[in-house]
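Visitor: From the sequence below, what's the structure:
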Amino acid sequence: MSKAITELAVIIKNGGNTNAENNTADTNAFAGFYVGTVEAAPPEIKVRLSPEIILYNDNLIISAAVLKEYEREFEIFDAEIQFTDSNCGSTNVAGQYPHSHTVESLNVDSSTLKAKGKLKWTDELKKGDKVILVPAQNENLYILIEKAVEL
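Guide: You can find the predicted model right below:
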């Protein structure tokens, strides 16, 4: 594990206090993650943080990944793909004696797959969704990092 990840884990464990061994207070202590509830969907988003506190656009920085129409480029290489299907339909043969054949099964097995493209998110935050928030140091600004689900 990298040293930076280990140091971040220690800071989070110690509530953001980078001087935990000295038991000194850190005014920039990490308060932890918050869970809020979406009261109104973007673009005029409102997130309820507590019964008394509602966050508005000017209180939020929103991860692009939770917004509708968000696109990411992807590349797949050296991957294997295999799928099998049955009762796949039929083929039609043209010519002097047109006829059709039933395709009873189809098996595609590729040793390698290469693909490039874009993925577009089509869902969006909606009223009632739970979201994960991280407070900025002054706690007047929150970073909405992801939609949360309960299992």
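Visitor: only C-alpha atoms for contact and neighbour calcs from this point on.
Guide: Noted.
Visitor: who touches Leu49 in this structure?
Guide: 34-37, 55 (CA atoms under 8 Å, 6 or more residues apart in numbering).
Visitor: For the chain, which segments count as helices?
Guide: 3-13 (DSSP state H).
Visitor: Tell me which residues of stretch 37-45 come out buried.
Guide: By 16 or more other CA atoms under 10 Å, the buried positions in stretch 37-45 come out as 37-42, 45.
Visitor: Neighbours of Val103, how many?
Guide: By other CA atoms under 10 Å, the residues close to Val103 number 13.
Visitor: actually Gly128, not the one I wrote
Guide: Gly128 has 14 nearby residues by other CA under 10 Å.
Visitor: and it, what is it in contact with?
Guide: 37-39.
Visitor: just these now: which is nearest Glu73?
Guide: Val38 (28.0 Å; CA to CA).
Visitor: To compare against the first, here's the next sequence to fold:
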Amino acid sequence: MSKAITELAVIIKNGGNTNAENNTADTNAFAGFYVGTVEAAPPEIKVRLSPEIILYNDNLIISAAVLKEYEREFEIFDAEIQFTDSDCGQTNVAGQYPHSHTIESLNVDSSTLKAKGKLKWTDELKKGDKVILVPAQNENLYILIEKAVEL
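Guide: So this is what the prediction gives:
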């Protein structure tokens, strides 16, 4: 485990207090995560943090990954792909003697797959969604990091 991960775990365990061994208060203490409820979807987002507190655009920094139309580039390499399909249609051959062939089955088994492309998110936050929030140091600003679900 990396030293940074261990240090982060200690900070979270100590409630954000990086000086826990000295018993001194840390003004940058991590207050923990919050769960809010979306009251209005972006672009004029409102998130209810408690019965009395509603966060608006000027109180939020929103992760791009929860926004509609968000795009990420991807690359796949050294992957394997296997699939089988049946009743795949037919091929048509043109020329002096046009004819067709029925494709009864198709098997693809590749040990090397390479691909590049973009993924676009098409869903978006909507009223009633639960979201995970992290307070910034000044606590007037919250970072909306992800949509939350209950199982």
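Visitor: could the contacts of Leu49 of the first structure go into a markdown table alongside distance to Gln96 of the first structure?
Guide: Converted to a markdown table, these look like this (distance: CA to CA, whole Å):
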| residue | distance to Gln96 of the first structure |
| --- | --- |
| Tyr34 | 71 |
| Val35 | 69 |
| Gly36 | 68 |
| Thr37 | 66 |
| Leu55 | 71 |
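Visitor: Spit out the contact partners of the residue nearest to the spatial centre of the first structure.
Guide: Centroid check for the first structure by CA atoms, centre = their mean gives Ala65 as the closest residue, at 5.5 Å. For Ala65 of the first structure, the contact set (CA under 8 Å, 6+ apart) comprises 121, 146.
Visitor: same question, Val47 of the second structure
Guide: Val47 of the second structure is in contact with 36-40, 54-56, counting by CA under 8 Å, 6+ apart.
Visitor: could you dump these to JSON lines with distance to Asn28 of the second structure?
Guide: Output for the contacts of Val47 of the second structure, formatted as JSON lines (distance: CA to CA, whole Å):
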{"residue": "Gly36", "distance to Asn28 of the second structure": "22"}
{"residue": "Thr37", "distance to Asn28 of the second structure": "26"}
{"residue": "Val38", "distance to Asn28 of the second structure": "27"}
{"residue": "Glu39", "distance to Asn28 of the second structure": "29"}
{"residue": "Ala40", "distance to Asn28 of the second structure": "30"}
{"residue": "Ile54", "distance to Asn28 of the second structure": "23"}
{"residue": "Leu55", "distance to Asn28 of the second structure": "21"}
{"residue": "Tyr56", "distance to Asn28 of the second structure": "23"}
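Visitor: Lovely, talk soon.
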